[in-house]
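Asker: model this:
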Amino acid sequence: MRDALFDLAETPPEHAVIARFHLGGDGFGEADQRALVFEAERTMAAAVKAAGVGEVDGNEFGGGEVVIFAYGPDAKALYLVMESGLRTLPFRPAHVVLRYGEPADDVVSEHIDL
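Answerer: The predicted structure is shown next:
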């Protein structure tokens, strides 16, 4: 007899791509800036889905910046699919953090300036 409790497949840790763009000011950016972000996000989400490397999970506006979040099993593969879309956004300064694992103090991450 097998014990199903010990036959569970181990779930790989979730990696993340977190892109941060400065919009200026202290608010949510201008309407045209938000429209550019939404369009780039839709394009990247379609590319990520087609490549099967994860999902673009959304954004957060505030404090004069926007942050775009994406998650999948391989942060580098996810970033490579998203890179061209991220670089089309004109807002600077900007950077991306690739997080290789679940959020924790000791998780490996990589910082990439755009």
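Asker: Please count neighbours and contacts with C-alpha atoms only from this point.
Answerer: Fine.
Asker: quick one: contacts of the helix or strand encompassing Arg42?
Answerer: Per DSSP states H and E, Arg42 falls inside helix 31-51. Helix 31-51 has contacts (C-alpha atoms under 8 Å, 6 or more residues apart in numbering) with 23, 54-56, 58, 68, 78, 81-82, 85-86, 88-89.
Asker: Sequence B follows; please return its structure for comparison with A:
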Amino acid sequence: MSSEQAVIVTYALPVEGFPGPVELNRVSQLERELEEATGRGDLGELDGHEYGGGQVQLFLYGQDARRLFTAIEPLLRGFPYGPGRAVVRLGEPGASEFVVEL
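Answerer: Predicted coordinates for the structure are as follows:
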């Protein structure tokens, strides 16, 4: 997608290093829910995840990061791990952004 805004979500996981099957399953479930939520209004897309340092990051992109975040915020707040935070970037990398603690 070109000229995308972003929502980058980071959660601390309850394990050191790489997550185990329970954590992986919970993250996979959240990803499925996010894909469903973003597809409903053509708000954007989940572009993947990254694990490391006892954390997971989820990368979502769309034309309007504020609308995208509003649509997925209830799912993010309901995720059982944390602390978490979402960086809502209002343009290409380097653009204005704000952080929401989850």
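Asker: just to revisit the earlier point, mark which of the contacts of helix 31-51 of structure 1 are buried, thanks.
Answerer: 23, 54-56, 68, 78, 81-82, 85-86, 89 (16 or more other C-alpha atoms under 10 Å).
Asker: Reformat the residues you listed as JSON lines; add secondary structure and distance to Gly101 of structure 1.
Answerer: As requested, those are exported to JSON lines (DSSP: H, G, I helix; E, B strand; the rest coil; distance: C-alpha to C-alpha, whole Å):
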{"residue": "Leu23", "secondary structure": "coil", "distance to Gly101 of structure 1": "28"}
{"residue": "Gly54", "secondary structure": "coil", "distance to Gly101 of structure 1": "14"}
{"residue": "Glu55", "secondary structure": "strand", "distance to Gly101 of structure 1": "15"}
{"residue": "Val56", "secondary structure": "strand", "distance to Gly101 of structure 1": "16"}
{"residue": "Ile68", "secondary structure": "strand", "distance to Gly101 of structure 1": "17"}
{"residue": "Leu78", "secondary structure": "helix", "distance to Gly101 of structure 1": "13"}
{"residue": "Val81", "secondary structure": "helix", "distance to Gly101 of structure 1": "18"}
{"residue": "Met82", "secondary structure": "helix", "distance to Gly101 of structure 1": "18"}
{"residue": "Gly85", "secondary structure": "helix", "distance to Gly101 of structure 1": "23"}
{"residue": "Leu86", "secondary structure": "helix", "distance to Gly101 of structure 1": "21"}
{"residue": "Leu89", "secondary structure": "coil", "distance to Gly101 of structure 1": "26"}
